Structure formats: structure tokens, C-alpha cells
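Colleague: give the three-dimensional model of this entry:
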Amino acid sequence: MTGMMRIDDRKGNSMIFIGITGGVGAGKSAVLSYLRELDGVRVMLSDEIAHELMEPGSDCYNRLKELFAEEPIWLEDGHFDRPALAGVIFSNDKKRELLNEVVHPAVKEYVLNAVKEAKKEGLFMLVLEAALLIEEGYGEICDELWYIYASEEVRRKRLKSSRGYSDEKIDSIFASQLKEAEYRRHCKEVIDNDGDIENTIASINKALSKYKE
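Modeller: Alright, predicted model coming up:
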């Protein structure tokens, strides 16, 4: 990407742990792609961590196997049928809470261990993206939170174009997520991703600049 920021020095020797969040369609992936290209930066996705922790043989998997043994969400090889699992948990609040009570603490424990390892390695920055970053209390773990902003109009266009979502589905998702004011209240930095990628990169570089000597 053009406009790539060079990170040669940083203030102090402590690793920076950044949490990234924002509404669906805000374009978090574009921000993460840019950050991945920077030297000394590692990006983690909470969804990928959760998927790893839910693989057969893990403690997390074994607990879910007991809780959801009677649900039609299992493939022949023992793995979760993820579309079927999504259908179950998003149609039943109690079952979604059961899943979250198992998976979310396991993800947080994984993240805390990853932070310790990253500090030992001397990384400049560790980045975590999570849809429920604020709700799950990651503000207490991260050095700061970043809110990836895009207007509802832009987000709606993106979701229709990239995922083929209907207005009804988009309205339902928007209603289930935090409002913009709540994101801004919890997040120290706002990355403007409402326009073209160059403006987004400029917004990221501005947020990073305070860590430069």
C-alpha cells in the first residue's frame, strides 16, 4: 500500500497492545491489512482464535460437546457444522449465552498468553480485532482501543455489494451492535474509513505517530 509508515523507533521499550473494533461493514479488514505490513506488528483476529479453540480435542471443544450434544450441529468427523451452529445460537439467546460463557473466557486467556509472548519477542505492537471488544472488557487489557468508523450509508453499501445482504438483514445486524456514540466513548482513537484507502491510511498513521520518537 502507498503511504506505508516506517516504524524504526518507539517511545520507551514497552510493546503496545491495541484493540480494534467497529460496526459490521466498517472496513476493519482494510485497516488490519495495512497494519500487518508494518514491521514489528502482529495482528490477531478473535474469530480465528475462537475457531482454533473449538477444534476437536481442546478443552473448549469438550465442554461445548457436552453442552450441545443433542443439537444437530456436528459433522461426521466430529467438527462443528458452523452454519448449523450459527443457526442454533442466533435463534436462541440462552444457547448463545452458553456458547459465549465457554468460548469468550478461553479466547481472553489465549490473548493474555499471546501478549506475554509478544512482549518477550520485543514486538512493537500487537493488534487484536474483536467484534465484542468493548462488551468483553478488553479495554482493561489493551493499552488503547481504536474505533474503525464508517457511516451507516457507506457500511450498508459495502454489505450489499460484498456480502449480498438485504436491507432487512442489515437493519437487524445494526440494531444488535453498539451505537456510534458508545464506540467513541470507549475508544481513544477513531480511524476514519468512510472514504478512500489513502484517507484511511493517513488516519492510521496519525494514530501511530504518537509512538514515534
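Colleague: only C-alpha atoms for contact and neighbour calcs from this point on.
Modeller: Will do.
Colleague: what about residue 49, is that helix, strand or coil?
Modeller: Assigned by DSSP: H, G, I helix; E, B strand; the rest coil, the conformation of residue 49 is helix.
Colleague: list the contacts for it?
Modeller: Residue 49 sits next to 107, 110 when contact means Cα atoms under 8 Å, 6 or more residues apart in numbering.
Colleague: let's see this one next, to set against the first:
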Amino acid sequence: MRIIGVTGGIASGKSTVTDILKKRFNYIVIDADQLARQAVEPGSPGLTKITTVFGPEVINENGELNRSLLGELIANDEQARKKLNAIIHPEIKKLYDQQIDFYRRSGIPTVFYDCPLLFETNLQNTVDETILVVADKEIRIGRIMARDKLTRAQAIKRIDMQMSDEDKISLADTIIENNGSLDDLLITTNVYFTRRKLLVK
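Modeller: Next up is the predicted model:
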């Protein structure tokens, strides 16, 4: 089975590309964000570890993780963010391995892994190929401001918290540029995967 990692910074359009993969090409896409939510569900080992490290105040009254509060805690504290990642990433890896094992045993020839932190967590070596979706910084800033109702300074801070596109480009096998409209991205992605279809599926 061939595993292809798809990644990209915030507001690059990575999720839109994986939506195209699922809806246009009917590919299997494992979503790292979905795995991350599963990893901290009530009663999970991940949530128990987070409570131990960050305190019970990060848990809502309904027993779920208070994501906004935890996000504030790690936004201004690099060490806290590293502690959180050290908890969550191994739990995500366990869930990922379970899905990969299931698809491999099911005879699925190609699976895509939608993973925002693919390079940051050195997971590029766990996939057979990597695709990076990129967009100019000013375009990403505008998208974040419009989508999340944030100020320009807040949008820039979110981008700067992540690995730079320049560093990611040096690690990626394929680059998909997404500086235009949704139709432009659809055409670019459609052409690329149509050409690759016989190779990857």
C-alpha cells in the first residue's frame, strides 16, 4: 500500500486539496486533526495525561477538553506547547497505525494522510511521498482574517508559530501552489492527480 502525506501551513488550502481527493477521486484520506480529536476524547489516555500536566481547569464541566483555554496556554508558552505535543502526538500515532493496518489488510492500494504537522513532527519518513500545499503569506493572512475574524497581527502570529514554507519546500516531493481561487485550485489539483492516477491508485 502506498501512503502519501499531504501537508501545508494554516490557510494554505491543504484541507481543500484533500476534499478534492475524497470527492473527485474517491481516495481514502486519514485526517490527523480528526485523530487528534479522538486522542483527547473523554476517558481517553490522552485527556488523562493532559489533565495531569495542565491541571483540571482545562477540562469543561461536561468532561471534554477546553480547547480554547488550552490554546491560550500554549500560544504564549513554547515549553507548554512542546509538553502538549509530547502527549498528543504518540496518541495520534497509535490511532494512525490502527487505521493504516486496517486499510492495508483491506487491500486499499493508496491512502492519503492529511497532516498539518507532517514535517514539524518528522513524519515524512513514515509515508512514501509528500505533497505540500503553499500560498503566499499575504494571501494566507487575508484568508485567516476573513475566516477566523482575527486581526492582522493575530493572523501573522498564527502563521509564524508554524514551520516556514521555505523549510517545508526543501522537504517536500511535490508542491501545489494555491494563490488563486477555488476553481484555480480545483483545476491544478485535478490535472496533477489525473496525470498521477495510474501511478497512485
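Colleague: helix or strand: which one has the spatially most central residue of the second structure?
Modeller: The centroid of the second structure falls nearest to residue 116 when counting by Cα atoms, centre = their mean (2.5 Å). For residue 116 of the second structure, there is no enclosing helix or strand under DSSP states H and E.
Colleague: what's it aligned with over in the first structure?
Modeller: Per TM-score structural alignment, the equivalent position to residue 116 of the second structure in the first structure is residue 131.
Colleague: any idea how far residue 183 of the first structure is from the nearest residue to its match once chain neighbours are set aside?
Modeller: Closest residue in space to residue 131 of the first structure, ignoring its immediate chain neighbours: residue 21 at 5.8 Å, by Cα to Cα, 6 or more residues apart in numbering. Residue 21 of the first structure sits 8 Å away from residue 183 of the first structure, going by Cα to Cα, to the nearest Å.
Colleague: intersection of neighbour lists for these two?
Modeller: Common contacts of residue 21 of the first structure and residue 183, defined by Cα under 8 Å, 6+ apart, comprise 134, 147.
Colleague: would you map the helices across the first structure?
Modeller: 28-36, 46-53, 59-67, 82-89, 93-121, 152-163, 167-176, 180-186, 197-209 (DSSP state H).
Colleague: make a markdown table out of the ones you listed and add distance to residue 146 of the first structure.
Modeller: Shown next, in a markdown table, are the helices of the first structure (distance: least, Cα to Cα, whole Å):
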| stretch | distance to residue 146 of the first structure |
| --- | --- |
| helix 28-36 | 10 |
| helix 46-53 | 15 |
| helix 59-67 | 29 |
| helix 82-89 | 27 |
| helix 93-121 | 17 |
| helix 152-163 | 18 |
| helix 167-176 | 19 |
| helix 180-186 | 9 |
| helix 197-209 | 9 |
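Colleague: residue 11 is in contact with the residue nearest to the centre of the second structure, correct?
Modeller: No - in this structure, residue 116 of the second structure is not within contact of residue 11 by Cα atoms under 8 Å, at 10.7 Å.
Colleague: one step back: counterpart of the residue nearest to residue 131 of the first structure in the second structure?
Modeller: Match for residue 21 of the first structure (TM-score structural alignment): residue 7.
Colleague: check residue 92 of the first structure too.
Modeller: By TM-score structural alignment, residue 92 of the first structure lines up with residue 77.
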